[in-house]
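Colleague: got a predicted structure here, sequence first:
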Amino acid sequence: MEWSQILVCLFCPSLALHPRKDIVVTASDDHLWKMWAFPNGNIIMTGEGHTDWLSGCCFHPSGTKLVTSSGDTTVRIWDFTKGECILTLEGHSHAVWDCSWHACGDFVASASMDNTSKIWDINSERCRYTMRGHKDSVNSIEFLPFSNTVLTSSADKTLSLWDARTGLCAQTFYGHLHSCNHATFNMKGDTIVSCDSYGVVKFWDVRRVTPMISIDAGPHPGNQVVFDPSGHLVALASNDGTVKTLNVSSGQLSSLAGHEGEVQSVVFDHRAEHLLSGGSDGTVRLWC
């Protein structure tokens, strides 16, 4: 893969891909989110309203709204047609690290430094459940597509699966020896990949609740890990300034160098033709 620099922002801890279009949103330390077209890099829209750094962002399944999470302890819902924040969700007592939208579009999940996650009902504008069980910061959260299952990763070194209908923990995965920074499902929903603060990447069998393989991509922290749409390739955002790619079947690990600082976020486009990465160097890079 080769890269071309396309976007410039202050600091990019999170990227969100539009569900259908070649559009990406960046969440930044400058309290703003920005929407960009790629590969040309044109700015489409900017969102202003958070009072601290942004940590996460996720498109509504229809692509008409956005949810963002922030160090200001709030979760905000943005409507693109109105070009403004239409709802601020308050309830976390510390910074919110991540957010995710349910496939039906009526619920949002958030993960916080206060050791809890929350399920928010957008229609009633209230918190439906507070999910307690992690013993340290909850660093990432994600709905399994088209289901009521929620996946969290935590600084307590575990991953957990939760039932969003009850707010109860269904399964916990043990095996990481260090803070788990991020976890995500493959498209089939039968495999989880996670990364920790020492760069270890682990794959988990969802049905058996067991670890499958472990890859040492450290010693630098892994900040985010994602599957490509086929599930055959994984990309890791690393603190050593590279994007690491892992062939799942062969176990071959490669590095993509180009960022001039820690890589915070990665996402594949829908056709797996491009990989986008955001870093602390203030750039988002497009890998072809």
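Modeller: Okay, I see it. Residues are numbered from 1 along each chain as shown.

Colleague: rest of the way, CA atoms for contacts and neighbours
Modeller: Fine.

Colleague: what about the closest residue to Ile119 other than its chain neighbours, distance to Ser100?
Modeller: Nearest non-adjacent residue to Ile119, counting by CA to CA, 6 or more residues apart in numbering: Ala109, 4.6 Å away. Separation of Ala109 from Ser100 (CA to CA, to the nearest Å) stands at 5 Å.

Colleague: so what sits against both of those two?
Modeller: 141-143 (CA atoms under 8 Å, 6 or more residues apart in numbering).

Colleague: let's bring in a second one:
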Amino acid sequence: MANYSYWASGWCQSRQLLTRRESDIATASDDGTVKLWNQQGKQIKSLKINEYNIWDVNFSPDGQIIAAVSSDEGVVRLWNRQGKLLKTLKHSDRIRIHSVSFSPDGKTIATAGQDRTVKLWNRQGQLINTLNHSATVYNVTFSPDGKIIATGSNDGIVKLWNRQGQPFNTINHNAAVYSVSFSPDSQTLASAGADNKVKLWQLNGRAIRSLDGHSAAIWQVTFSPDGQMIATASDDKTVKLWHRDGTLIITLTGHSGEVNGISFSPDGKTLVSGSKDGTAILWNVENLTLDNLIGRGCNWLHDYLANNSQGQSDRYLCDGVKTPNKS
């Protein structure tokens, strides 16, 4: 049996309705399919893209178009939510495209590939511009305000470009960069990669801090919608959640394979992770404050402290700590 990998690519929330609608999740797999799921884990749709590994998939901002890129084809396919192929964009001949991203207004599509370029397209499929690196480009993303494009490459460099594709800053991560992400206010950039680290930067290139704790390469970094948390997915089979100040909040263990992708729900209450173990996991990340985590820890330790503590003082470690009700 094939060991299918899943990349948790993102959430879609309809912006056509005045009332909030359940968010959908898209996963991409090396069986050549993109699958759509609801938050309860029920499969809504399966799109058979081709016979190749799907490397990335993304929703347009209005949730009506799905962009998928695969290995060794050099093309991007645009589908509607009903599974109809709308358009094919040819990035290059038979090369691996690693990343596809929509601009916040949905008018521009960016693709990043093994040919050391990022290409910008309009929704009609016309090539607008080509941005160059000196090595494979693993990730491309737009800032939430739509003014900046960030690219991360195997050359260890993060480049910042304006919307017209003109470079205005270069940041040296000092290791292959697999993922770049902007904070919701577009003022902070995170880069992650082969050195097992996440580095936070001001847009002028000044280093803010480094998040250290993973034991293997980090394939994705993303900010929570409120900008207060940062999530990272790693080859060490874990997902970590961090405060903006670099403090580790929690390590999520549950996957048996490398974790390729993560994405927050629009309300920030749920995180989805996708892994090479062939699964996507939904995590409840609401109320992950330090007090809440201490309370949960004391809840778990209650019986042990009461009956197995070696010293009398241990019994009182959780005195005064508010614990959540046991379900």
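Modeller: Cool, got the structure. Being a predicted model, the structure only gives us computed values, none of them experimental.

Colleague: where does the TM-score land?
Modeller: Scored by TM-score structural alignment, normalised by the length of structure 1, the superposition of the two chains gives a TM-score of 0.80; 244 aligned residues with a CA RMSD of 1.7 Å.

Colleague: about what we covered before: number of nearby residues for the alignment partner in structure 2 of the residue nearest to Ile119 of structure 1?
Modeller: Alignment note (TM-score structural alignment): Ala109 of structure 1 maps to Ala150 of structure 2. Neighbours of Ala150 of structure 2 under the rule other CA atoms under 10 Å: 23.

Colleague: what's the offset of the host helix or strand of Ala150 of structure 2 from the middle of its chain?
Modeller: Ala150 of structure 2 is part of strand 148-153, with elements assigned from DSSP states H and E. The chain centre lies 15 Å from the centre of strand 148-153 of structure 2; the measure is CA atoms, centre = their mean, to the nearest Å.

Colleague: contacts for that strand?
Modeller: So strand 148-153 of structure 2 is contacted by 118, 133, 135-143, 158-163, 165, 176-181, 191 (CA under 8 Å, 6+ apart).

Colleague: could you rerun that using 7 Å?
Modeller: Contacting residues not belonging to strand 148-153 of structure 2 are listed as 135-143, 158-163, 176-180 [CA atoms under 7 Å, 6 or more residues apart in numbering].

Colleague: residues contacting the residue nearest in space to the middle of structure 2?
Modeller: Structure 2 has Ile262 as the residue nearest its centroid, 4.0 Å off, counting by CA atoms, centre = their mean. By CA under 7 Å, 6+ apart, the contact set of Ile262 of structure 2 is 8-9, 220, 233, 271-274.

Colleague: dump those to JSON lines, plus secondary structure and neighbour count.
Modeller: JSON lines is the format used below for the contacts of Ile262 of structure 2 (DSSP: H, G, I helix; E, B strand; the rest coil; neighbours: other CA atoms under 10 Å):
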{"residue": "Ala8", "secondary structure": "strand", "neighbour count": "29"}
{"residue": "Ser9", "secondary structure": "strand", "neighbour count": "24"}
{"residue": "Gln220", "secondary structure": "strand", "neighbour count": "26"}
{"residue": "Ala233", "secondary structure": "strand", "neighbour count": "29"}
{"residue": "Leu271", "secondary structure": "strand", "neighbour count": "22"}
{"residue": "Val272", "secondary structure": "strand", "neighbour count": "25"}
{"residue": "Ser273", "secondary structure": "strand", "neighbour count": "29"}
{"residue": "Gly274", "secondary structure": "strand", "neighbour count": "28"}
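
Colleague: nearest to Gly257 of structure 2 among those?
Modeller: Distance to Gly257 of structure 2 across these (CA to CA) is lowest for Gly274, with 9.5 Å.

Colleague: that closest one -> structure 1?
Modeller: Under TM-score structural alignment, Gly274 of structure 2 pairs with Ala237 in structure 1.

Colleague: now swap in Asn139 of structure 2 and tell me
Modeller: Matched by TM-score structural alignment, Asn139 of structure 2 corresponds to Asp98 in structure 1.

Colleague: what's the helix or strand for that match?
Modeller: strand 96-101.

Colleague: hmm, Thr245 of structure 1 is touching Ala257, no?
Modeller: No. Taking contacts as CA atoms under 7 Å, Thr245 of structure 1 lies outside contact range of Ala257: 11.2 Å.

Colleague: between these two, which is the more surrounded one?
Modeller: The neighbour comparison of Thr245 of structure 1 against Ala257 (other CA under 10 Å) goes to Thr245, with 21 against 14.

Colleague: and the more buried one, how far from Leu66 of structure 1?
Modeller: Between Thr245 of structure 1 and Leu66 of structure 1 the distance, using CA to CA, works out to 28 Å.

Colleague: I appreciate the help and will end here.
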